[in-house]
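Student: Predicted coordinates and the sequence they were generated for:
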Amino acid sequence: MQKLINKRSYFLFLFITYSCIICSCKQNPEKVSRILSLSGQNKSELEKVIAYFEAENNPEKLKVAYFLIGNMEQQFSYEGEVVENFDVLFTKLDSLHQKKATLLTNSPVLNSIWDSLTTIYGYPNLSLAEKVPDYKKIKADYLINNINEAYYQWKNNPLISYLSFDDFCEYLLPYRVGTERIEPWRAKLYQAFQLQLDDKTKSDQFQMAKRINVILRENIALNHTINKYPFDMTARQMEMAKRGACKHLVNYEAMVMRANGIPVAIDEVPLWGNMDRGHHWLTIIQDKKKTFAFNAAQDPFGGLDTTPYTFAKVYRQTSTAQNVLPLYHEDIPASILNDYKKDVTSSYTKTFNINIKLNYQSGKGYKHAIICTFARRWEAQAWGNLQGNVAEFKNMGTNVVYMAMLYDGNKLLPATNPFILTNKGTIRYLYPEASLQDIVVDRKFPNSRLNTHNASSLLGGQFQVANTADFKNAQCFYTISTIPARGCDIKGPLKGNYRYIRYLAKKGEKTNLAEMEVYTVNHKQDTIKLKGQILGAPIIPTAIGTNYTNVFDGDPETYFSGVKDSVSWAGLDLGSAKKIVKIRFYPRSDTNFLIPGDVYELFMWKKDKWLPLGKQMTKTWKASFSQIPVNALLLLRNHSRGKEERIFTYDDGKQVWW
C-alpha cells in the first residue's frame, strides 16, 4: 500500500510539473504573460493556478484565472514593521469587546490606547510601509479556492443568474477589496452569515442585503480614533476591532456581501462638492442594469439619496484599467491620476460637459486644465483637455462651485473666476461687482444634521431655580421649546432671589448641553456672570460618556452627554440667593455658529487670492459687515477657535453655502 501511495504521489508530481512546463511554454494572454515575467520566484505559484484550471477543462474558469492574474499589476498589500507595530491595537480592542466594554465614537479608552502606541512607535504612515505586490507573494491555493468559491456562487445561486461575466469578475470575484494583507475570508464569511439568515430572506437578494447590513450595524461602528489608522483591515482585524473609519466598514461589508453571493461595487467621492472630505459606500449590481447604493452598516439602508452633500465626481473602484489616462500627464496632479476608477457621477446626480475659457492664466504649454472645488483650499477634482485657452470638463456634477486651474507640476494656479454649475447646466461666474451691500452672518460653516439631532434632545428640558439643594419646590425659569441652532440667551419672568440653579433634561433624553452661564446685575445694573459650586447627576464613567462638570468649564466644544432613561442634570450652588436675570446656554454642537467674544474676519475671493474685508469681535450671535461687493464668493474665519470654514455667497439677504 505504501509503495502504491508513493507511486501515485510521484505521478501526481510529474503531472503538476509537466503542466507547469506546458503552461510556461503555452501562449498566455499578454497581460498574464507580463505578470508572470514580473513575479520572480513566485512565478510557479501563478503557473499552478493556470495549470489547475487547464486540467479542469473549463474554459470559462480558466478565463477567470486569467482575469485575476492579468489584472494583478496594481494589487498589493501594505506590510512591514510600521504595519505590524499596530497589530496590538486589534488585540486590545478584541479584549475590550470580550469584557463587553462600551466604546463610543470618540472613546477615551481608545484614545488612550492609540496615544500609547504612537508614543512608542510614532504615527503610522503609508509612505513608511512596504508595498508588496500580490504577484510576488500570493499562493496558488488561495487563488484557486477564491475562484472556485466565487464561481460556484455565480453558477448555482439563482438570485444572480443575471450577472454577466464582466460584472462577475468585477463585483463578486475579487480576492481582495483594498490593500489589506491577504488572508482567506470568503468561506468563513459565507458560513458565519448564512447561519443568521432565514430561508425567506435568502430567497430575496435585496432583503438579504438589507438583513446583512442590519447585522453589521449591530456589531461594527465608526470610531474617530480608528479613523487615524491609515491601513486597510483584513476581515479578521475588523471582527476583532468592530470599529473603524468609513472605508474600513465599507471594505468589510463588501467582503461579507460578495462572500454571500451579492455582487457589490465600492463607490466613492474623493471630495464632496460642498465639503472638505470624501466618502465611500457600496452599490449592489442588480438585475436589468439597476443599482442600489447604501452606506455600510448604517441606518436606514440606503442613505445616498438623502445626503446633504453635493456630488462633483463619483468613481467606482475597478480591477481592470479604464485606459482613460493621457500619455502626457505632467500637468495633472498625481492625486487624480488613477486608471482603476470608473466615472459614475451621472448615476448619482445630473451632470454636464462644460467648456470653460481661461482668463487669468494662458493655456500655452499645457495640454490639460484642472477643475477644483474648495476644501479649506482649492483641491483638484478632475482634469480636462485644453484646446488653446478653452478647457473641456466632462460629466461634472451640478449645484457646485468650481474653479478651473492649471497645474505647473508643483502647485495649482487659478485660471478663472470661481463659478457655479447650476442644475440647468448654466454657468454663473462669481466675482466682486461694483454694486455693494450690507450683510449679516451667523455661521462660518453650514449647520449639520448631527448638530440638529443632538440639539433636538434639549426639547422639553428645563432651567430651574430653587432655594434648597434637592430642588424641592423648584421654579421653572425657562423650558426649551424649539431646537436651538446656536447658543441662546434667555430671560425668565420669575421674580425673587435663588441660590440654586440647574438644567434638567427631559426624562428619557440625553442631556447634550455644552455650556451654561448664569448672570445677575450689580448695584450699577451691570450684567455680571455668576460663579458657584458645580452640582449634577449622574456621575458618568469616562468610558461611556461625558460628565456634568463640562457644562461649566467655559468651553462650548465640550459637553455633558448624560445617559438616557436616567435623571440627568447640571447646576450651580451660588452660595447665597441671587437675582438671576439671564441664562446663556450652548447646545452640543460643532461650535461653528458665531460666538460672542470671538474674533471673526470676512474674506472674498478676487482673481487668485482671498482678500480681507473686515475683522471684528462679536458681541452677539451675529455679525454685520458693510459695503460688501455683490456676487462675491465669501469666507468667514474665526481667529479665536476652530478650523472649519466654508465658502458662501450672499443672496436674497442670507448666506448660501457651497
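Tutor: Structure received.
Student: going forward, measure contacts between C-alpha atoms and count neighbours the same way
Tutor: Will do.
Student: Who are the contact partners of the closest residue in space to residue 210 that isn't next to it in sequence?
Tutor: Leaving out its chain neighbours, the residue that sits closest to residue 210 by C-alpha to C-alpha, 6 or more residues apart in numbering is residue 301, at 6.4 Å. Residues in contact with residue 301, defined by C-alpha atoms under 8 Å, 6 or more residues apart in numbering, are 210, 213, 294-295.
Student: separation between residue 536 and residue 587?
Tutor: Per C-alpha to C-alpha, to the nearest Å, residue 536 is found 17 Å from residue 587.
Student: I figured residue 246 hits residue 279, correct?
Tutor: Yes - shown here, residue 246 and residue 279 form a contact pair, counting by C-alpha atoms under 8 Å, at 7.2 Å.
Student: Looking at the two now, which is surrounded by more residues?
Tutor: Taking residue 246 and residue 279 together and counting by other C-alpha atoms under 10 Å, residue 246 has the greater number of neighbours (21 against 15).
Student: who's in contact with the more buried one?
Tutor: 222, 227, 279-280, 296.
Student: rewinding a little: can I take it that the residue nearest to residue 210 is in a helix?
Tutor: No - applying DSSP: H, G, I helix; E, B strand; the rest coil, one finds residue 301 to be coil, outside a helix.
Student: SS state for residue 178?
Tutor: Following three-state DSSP, the label given to residue 178 is coil.
Student: Pull the contacting residues for the residue nearest to it when sequence neighbours are not counted.
Tutor: With C-alpha to C-alpha, 6+ apart as the criterion, residue 178 has its nearest non-adjacent residue at 6.4 Å, and that residue is residue 232. Counting by C-alpha under 8 Å, 6+ apart, residue 232 makes contact with 178-180, 247-248, 251.
Student: Which one of those is nearest to residue 310?
Tutor: If you rank the contacts of residue 232 by distance to residue 310 using C-alpha to C-alpha, residue 247 comes first, at 19.2 Å.
Student: quick one: stretch 57-70 to chain centroid distance?
Tutor: Relative to its parent chain, stretch 57-70 has a centroid offset of 35 Å by C-alpha atoms, centre = their mean, to the nearest Å.
Student: oh sorry, the question was meant for stretch 37-55
Tutor: In terms of C-alpha atoms, centre = their mean, the gap separating the centre of stretch 37-55 from the centre of its chain is 38 Å.
Student: want to compare, so here's the second one:
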Amino acid sequence: MGCFLHKKTRGGLLLLVFITLFSTCNNNVDDNIGHVLNLAGKNRAELEKVLKHYASNVEDSLKYQAAKFLILNMEGKYSESYNAPWEDVATVNLRWSSSSDKSKVIETFNIGELIRKDDIHHITADYLISNIELAFQVLRDKPWGKHISFETFCEEILPYRIGTEPLENWREKVLASFADLNNSLREDSTITAVKACSKVNDILPRFRMDKDFSNMNYSQLMATTRGMCDSQAALAAFVMRGLGIPVTIDFTPQWKIHPTGHTWNSVSDSIGQHISFMGGETNPHNKHQGNTLQKAKAYRKTFQNQRIVEADKKDIPFLFQDNIINFSPSLDSFYSQIS
C-alpha cells in the first residue's frame, strides 16, 4: 500500500491517487452508513453534521473517508462509568485489591452502578471532528507520517477510544502533557515511528500491578498509574496515538504452559511490520513476556467491527464479543524482533 498524504501542497491529482489507494479501510461504507445513521436515532443529526463538514471540500476527502470509517464502526462502542467524583471512584479502585467484598465497598462509597452510554446515541459532532483534525495533524507533522498507510492510520491512530472508558478530550491532553517531546519529534527529520515509540515509552509512568480496576480513560490512567498489563497497554496506546505513532493493543488469553494471559503493544514501522513492546516498561526490539513466552493464540484489538463467530451474540463466548483479529505469529517471528 502506498504512503500517507503528507502535505496538502502535493496537488489535486496526487490527492486523487491517495484517495483511491486508501479507500481500503472503508469498503462498502456507502452501502452501510445509512444503517448506522438510522440506528443513531435522535443523535443522527450529530453524525450527519460530521459527514457534511468534510463532504463540502475536496481537500478534506481523506478526512471524509476517516469520518465514515469511525461512524461505520461506531455500532457497539460505548462508555461505562460511575456517576460519582473521580476521587471516590479511584479510592474504591485502590481498595478493591485488598477487599474481597467489592459490593460492600461500592455501597459504602455510594458510587452507584456502572452507567452505559452508547457512542452512537451520545457522541457529538464537535468531539468527532476534533478527534479527526488532531489525528491528521499529529501524523502530517511527523517525519514518519509519509510512510504510514491510510489503513494503518484508521486502525492505529484515528480511533477516538481504546475500550469502554468514559470519553474525554484525551488528544488535547496528550499534546499538552507531552508538548516538549512532541516538538522534538516533529523537528527530528530522521526519526522513525519505532524510535519515537521508544522515546515516548521511556517517559511513560511506571505502573504498580493491581487488579479489579474499572476501564479508565487517559486522565484516570495517568492519575492512578495502577492496574494490570491491559491498563499499561491502554495508556501507551493513548499517548502514542495522541502523538501520531501507530500502535496496537495485542493480547493472549492464555499462555501455553500458564493458566493466565497477558496484554502488550505493537508499533507499526515504515513497511507496515508490527514490532511488539510493553507500554511503560519495555521498548521495541527488547525482550518482554509478549515476545518470549509461548502463546496458545494471539489476538489484536481493532476499532473496525469484526464478526469472527457467526452466531447470536448471547451464544458467542465473551472473548469473541470484542473486536479482535487472530494474528497468532509463530514463536520464531517473535524472537526475530529481539535484537
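Tutor: Thanks, I have it. All values derive from a computational prediction rather than experimental measurement.
Student: Superposed, what's their TM-score?
Tutor: Comparing the chains after superposition, counting by TM-score structural alignment, normalised by the length of the second structure, produces a TM-score of 0.77; 298 aligned residues with a C-alpha RMSD of 3.3 Å.
Student: related to what we said a few turns ago, any chance of the contacts of residue 301 of the first structure in JSON lines, plus neighbour count, distance to residue 201 of the first structure and secondary structure?
Tutor: Converted to JSON lines, those look like this (neighbours: other C-alpha atoms under 10 Å; distance: C-alpha to C-alpha, whole Å; DSSP: H, G, I helix; E, B strand; the rest coil):
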{"residue": "210", "neighbour count": "19", "distance to residue 201 of the first structure": "9", "secondary structure": "helix"}
{"residue": "213", "neighbour count": "24", "distance to residue 201 of the first structure": "13", "secondary structure": "helix"}
{"residue": "294", "neighbour count": "22", "distance to residue 201 of the first structure": "18", "secondary structure": "strand"}
{"residue": "295", "neighbour count": "21", "distance to residue 201 of the first structure": "20", "secondary structure": "coil"}
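Student: Between which two of those residues is the distance greatest?
Tutor: Of all pairs drawn from the contacts of residue 301 of the first structure, the one with the largest separation by C-alpha to C-alpha is 210 and 295; the distance is 11.0 Å.
Student: Return a ChimeraX selection command for the buried portion of the contacts of residue 246 of the first structure.
Tutor: The following ChimeraX command selects only the buried members of those, with burial defined by 16 or more other C-alpha atoms under 10 Å:
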select :222,280,296
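Student: Tell me the one of the contacts of residue 246 of the first structure nearest residue 317 of the first structure?
Tutor: Proximity of these to residue 317 of the first structure was ranked by C-alpha to C-alpha; the top entry is residue 280 with 10.2 Å.
Student: Name the secondary structure element that contains the closest one.
Tutor: Taking DSSP states H and E as the criterion, the element that holds residue 280 of the first structure is strand 279-285.
Student: what does that strand contact?
Tutor: Contact with strand 279-285 of the first structure is made by 171, 246-247, 250, 254, 262-272, 291-296, as judged by C-alpha under 8 Å, 6+ apart.
Student: Name only those of these that count as buried.
Tutor: The neighbour-count criterion (16+ other C-alpha under 10 Å) marks 171, 246-247, 250, 254, 262-272, 293-296 among the contacts of strand 279-285 of the first structure as buried.
Student: any idea how far residue 194 of the second structure is from the aligned partner of residue 291 of the first structure in the second structure?
Tutor: Residue 291 of the first structure is assigned residue 274 in the second structure as its aligned equivalent, the criterion being TM-score structural alignment. Here residue 274 of the second structure is placed at a distance of 9 Å from residue 194 of the second structure (C-alpha to C-alpha).
Student: Just confirm residue 116 of the second structure is within a strand.
Tutor: Yes - per three-state DSSP, residue 116 of the second structure lies within a strand segment.
Student: give me the number of residues near the equivalent of it over in the first structure?
Tutor: Aligning on TM-score structural alignment places residue 116 of the second structure opposite residue 131 in the first structure. Other residues within reach of residue 131 of the first structure, judged by other C-alpha under 10 Å, total 15.
Student: Now the residue of the second structure positioned farthest from its centre: which helix or strand?
Tutor: What lies farthest from the middle of the second structure is residue 108; by C-alpha atoms, centre = their mean that is 33.8 Å. Element membership for residue 108 of the second structure, per DSSP H and E: helix 102-109.
Student: List the buried residues for that helix?
Tutor: Of all the residues in helix 102-109 of the second structure, those buried under the rule 16+ other C-alpha under 10 Å are 102, 105-106.
Student: Repeat that for stretch 192-212 of the first structure.
Tutor: Using 16+ other C-alpha under 10 Å as the burial criterion, the residues of stretch 192-212 of the first structure that qualify are 193, 201-202, 205-206, 208-212.
Student: which residues in the stretch 101-250 of the second structure form strands?
Tutor: Assigned strands in the stretch 101-250 of the second structure, in chain order: 115-118, 208-209, 226-227, 247-252 (criterion: DSSP state E, counting those that start in this stretch).
Student: For my notes, please list these in TSV and give distance to residue 133 of the second structure for each entry.
Tutor: As requested, the strands of the stretch 101-250 of the second structure are exported to TSV (distance: least, C-alpha to C-alpha, whole Å):
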stretch	distance to residue 133 of the second structure
strand 115-118	23
strand 208-209	34
strand 226-227	31
strand 247-252	18
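Student: what two of the buried residues of stretch 192-212 of the first structure are the furthest from one another?
Tutor: Looking across these, with C-alpha to C-alpha as the criterion, the two at the greatest separation are 193 and 206, at 15.1 Å.
Student: neighbouring contacts of stretch 49-66 of the second structure?
Tutor: Outside stretch 49-66 of the second structure, the residues touching it (C-alpha under 8 Å, 6+ apart) are 8, 15, 19, 23, 26, 67-68, 125-126, 128-129, 132-133, 136, 154, 158.
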